[in-house]
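# with the input below, show me the fold.
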Amino acid sequence: MNTVDKNKAILKQLTLFFGIFLLFTDVFFLIIGVVYDFPLIRYVIYVKLVINTTNLFIILKEHYLVATSIIYTVILGFMITGVVSLGIKPAFQLYGLGMIACVSYNGYLHKRVLKKELSLPIVITIHVLCYAGVYLYARFNEPLYNVPQSALDILISFNSLATFSMVILYIGFFHHVALDSEEKLENMALIDNLTGLYNRHYLLRTLDQMKIVTPKKHWIALLDIDNFKMINDTYGHLCGDYILRRVSDISKQECKDCIVCRWGGEEFIILPTSDKTDQSILDNLRRRISDEIFVFENNNIHITVTIGSAFHDGNMTHDIWISEADKKLYYGKENGKDQVVV
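Below you'll find the predicted structure:
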């Protein structure tokens, strides 16, 4: 599943969760309204039940922006109703603050998935104004109903739990997405987009971390596709890309105990992960590529590669080590190609 599909699935799950969550709270507050005789709460809940049930169908139809707008409006409306009816002690005003985290993350998902942006400054401003408004209203006006202590305890507990659960849920999702995005960015920095191999940056980082314990046993190889420019000129760059991908796949198959990376252009570097890996795999790789028939747009293409390999002497810098392999590669290119020079 690609990133867009994953974000779309998260957006659907979150929106659907909120729709179901609101229905659950409707049932809870309806029971409270009936048991403690809060008529306004009951009437508002009847309306909310109709709206929230309808909203579930809107969510299933994937009209997420409309559904999200309805959810925010319903929550703010009920927050105002709760404070006007029962005052600020039952903590209905917490929904206004708790929704800010939800608005921010949903706005991010809408932008990424739907390419439609919720105006976060406007939405957050509305939330803050509603919060301040209900607080000021409650400060200077008595609630419509007297709330028994038992009802107050239940409402404080439920509203606090519901609000903090929403915030924790969204923080958890945001944390997951942040880590996922960070991992993807790191992979983009280390993986060659065309071939899927590691890139030059990854190899240099690996060499920096590598400890040469047994000199004369650690080798590095530089592979170059022979006459690659002619392939591009004859069959086009799409064919060249195809050849690069196929050579990459074959190299990974033949050099299983090695790091294979794209060094640049049609050049690849092969670095064993163990000093016990024999250089004979290089000739196996060369023969495998030489025997392969590459089929592109009904064209049978035959290619060869030249490989230069050099051992580490224990004192070499990375640049010198790679340069030694490059010299061997150059020698092979100048003397017939399609060979391994060690």
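
# CA atoms for contacts and neighbours, from now on please.
Noted.

# which elements pack onto the top helix by length along the chain?
In the chain, with assignment by DSSP state H, the single longest helix is helix 149-190. Packed against helix 149-190, as judged by 3 or more C-alpha pairs under 8 Å, 6 or more residues apart in numbering; DSSP states H and E, are the following elements: helix 94-109, helix 200-209.

# let's see 7 Å
Counting contacts by 3 or more C-alpha pairs under 7 Å, 6 or more residues apart in numbering; DSSP states H and E, helix 149-190 packs against helix 94-109.

# could you list the buried residues of whatever helix or strand comes next after the helix it packs on?
Toward the C-terminus, helix 94-109 is succeeded by helix 120-140 as the next helix or strand (DSSP states H and E). Neighbour-count burial for helix 120-140 flags 120, 123-124, 127, 130-131, 134-135, 137-138 (criterion: 16 or more other C-alpha atoms under 10 Å).

# now helix 120-140 against helix 94-109, angle please.
Here helix 120-140 points in a direction 180 degrees away from that of helix 94-109 (axes from the mean of the first three to the mean of the last three C-alpha atoms, to 10 degrees).

# pretty sure V342 is touching S309, no?
Yes: using C-alpha atoms under 7 Å, V342 is in contact with S309, at 4.8 Å.

# another for comparison:
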Amino acid sequence: MELKKVKKISFVANAVILAIVFGLMAFFYISDVMFLTYFSIPTIIVYLIGFVLISNGKLLWYVRMVFTWMTLYMCVTTVCLGYNYGFHMYCFSVIPISFISEYISYKINSRQLKAFKFSVSMALLSLISTGYVAYFGPVYEREQKYAAIFWLINASSVMGFLIFYTNFLIQTIISSEEKLNEIALVDRLTGLYNRHYMINCLDKMDEDYSSAYLAMADIDDFKKINDTYGHNAGDVVLEKVSEKMKSECRGCTVSRWGGEEFLILIPPAVEQPVELIENLRKNIASEKVHYEDKEISVTITAGISPRTDEHSIDQWIQTVDGKLYDGKHSGKNKVVS
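This next block holds a predicted model:
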């Protein structure tokens, strides 16, 4: 998660809250609750300061200030007008949002709000303020038509922020899970699936894959390439060969099996799998890999075999590995089927 994105979301949320405060201030004035009208002035100042804190990246200070003032605002308005106006509902949005804020702080490697302590404090203050109203009654008695209007505004605000921040949290978690899966299952250098992913893929094959083919390919003389041109050149060769495999083996599952070795699962839907791997070999051999001012000749050797009833997954892999071995010891730059 990027700090820039969090700042943008915080800026928008602060602007929306400030607009709500101006609207509530107007209602307080119309309903002749002058204390709350005046109380709205420092509230406006708080959110104006919030813009400065967000712009300067002081998000923890912003969150602490806003949540503290929201708690005070909730208690004061509830005591003044009663819980029929819905101000006590603020805690139902602020409490979960405080935990979301703590999670966001963790994701951007920032100092974190102590959400649990804050939430307990806010819940207790909410209970105290509503309990006070239940026992003593509100400070101001106003017509119920005003209560209905305020309740709708506050309920809409609470539900709106809950929907927005909950959706933001879920999308962030999904994005994080996708990145973790990519890290766990994709080889970082080549962008191909890794050995772990391929093993899972082979283990989960169903009967439809009974006539699939498996190919194991290896870059010829890769150690010599590293020794001659350096390991950075070797990485470039791995990347270029991987790109070829992605483009040539469409519909197949291609993985970096280890080092300069690749394992390719060819589904039954792909016609002439041996020819597919042979074309891959030719295309790789036909183009030199450019590294700095050098041209590097690259070839691969591959072994390919269909799956038979006698083959377990391990035996199938051993079979193509054996064919690859035969190709390596009979001239290289060939496909053995």
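
# quick one: TM-score?
Overlay of the two chains. TM-score (TM-score structural alignment, normalised by the length of structure 2): 0.90; 336 aligned residues with a C-alpha RMSD of 2.4 Å.

# about what we covered before: who has more neighbours, V342 and S309 of structure 1?
Shown here are V342 of structure 1 and S309; by other C-alpha atoms under 10 Å, S309 has more neighbours (26 against 18).

# can you tell me the closest non-neighbouring residue to the alignment partner in structure 2 of that one?
Counting by TM-score structural alignment, S309 of structure 1 corresponds to I304 in structure 2. The shortest distance from I304 of structure 2 to any non-neighbouring residue, by C-alpha to C-alpha, 6 or more residues apart in numbering, is to A215 (4.1 Å).

# can you verify that neighbour is assigned to a strand?
Yes: according to DSSP: H, G, I helix; E, B strand; the rest coil, A215 of structure 2 belongs to a strand.

# what's it in contact with, if anything?
263-265, 302-305, 320 (C-alpha atoms under 7 Å, 6 or more residues apart in numbering).

# measure L194 of structure 1 to G264 of structure 1 for me?
L194 of structure 1 sits 11 Å away from G264 of structure 1, going by C-alpha to C-alpha, to the nearest Å.

# ditto for L169 of structure 1
44 Å.

# cool, D233 of structure 1 as well?
19 Å.

# repeat that for I88 of structure 1.
In terms of C-alpha to C-alpha, I88 of structure 1 sits 66 Å off from G264 of structure 1.

# pick the one among the contacts of A215 of structure 2 closest to G331 of structure 2.
A302 (11.8 Å; C-alpha to C-alpha).

# that closest one touches K332, doesn't it?
No: assessed by C-alpha under 7 Å, A302 of structure 2 is found out of contact with K332, at 8.7 Å.

# aligned to F29 of structure 1, what sits in structure 2?
Aligned partner of F29 of structure 1 by TM-score structural alignment: L24.

# er, S251 of structure 1 I mean
S251 of structure 1 maps onto M245 in structure 2, by TM-score structural alignment.

# with structure 1 superposed, average distance for the helix or strand hosting its match?
Assigned by DSSP H and E, M245 of structure 2 belongs to helix 231-248. For helix 231-248 of structure 2, the mean deviation from structure 1 after alignment is 1.7 Å (mean C-alpha distance after the TM-score superposition for structure 1).

# okay, helices next: where are they in the stretch 201-337 of structure 2?
All helices of the stretch 201-337 of structure 2, identified by DSSP state H, counting those that start in this stretch, fall at 222-229, 231-248, 273-286, 313-328.

# look up the closest residue to V158 of structure 2, ignoring the ones flanking it.
S93 (5.5 Å).

# G160 is in contact with the one you found, correct?
No: in this structure S93 of structure 2 lies outside contact range of G160 using C-alpha under 7 Å: 9.1 Å.

# so which of these two has more stuff around it?
S93 (18 against 13).

# check contacts around the aligned residue in structure 1 for that one.
In structure 1, the residue matched to S93 of structure 2 (TM-score structural alignment) is G98. By C-alpha under 7 Å, 6+ apart, G98 of structure 1 lies in contact with 163-164, 166-167.

# can you tell me the helix or strand for the alignment partner in structure 1 of S10 of structure 2?
Here S10 of structure 2 is matched to T15 in structure 1, going by TM-score structural alignment. For T15 of structure 1, the host element (DSSP H and E) is helix 3-35.
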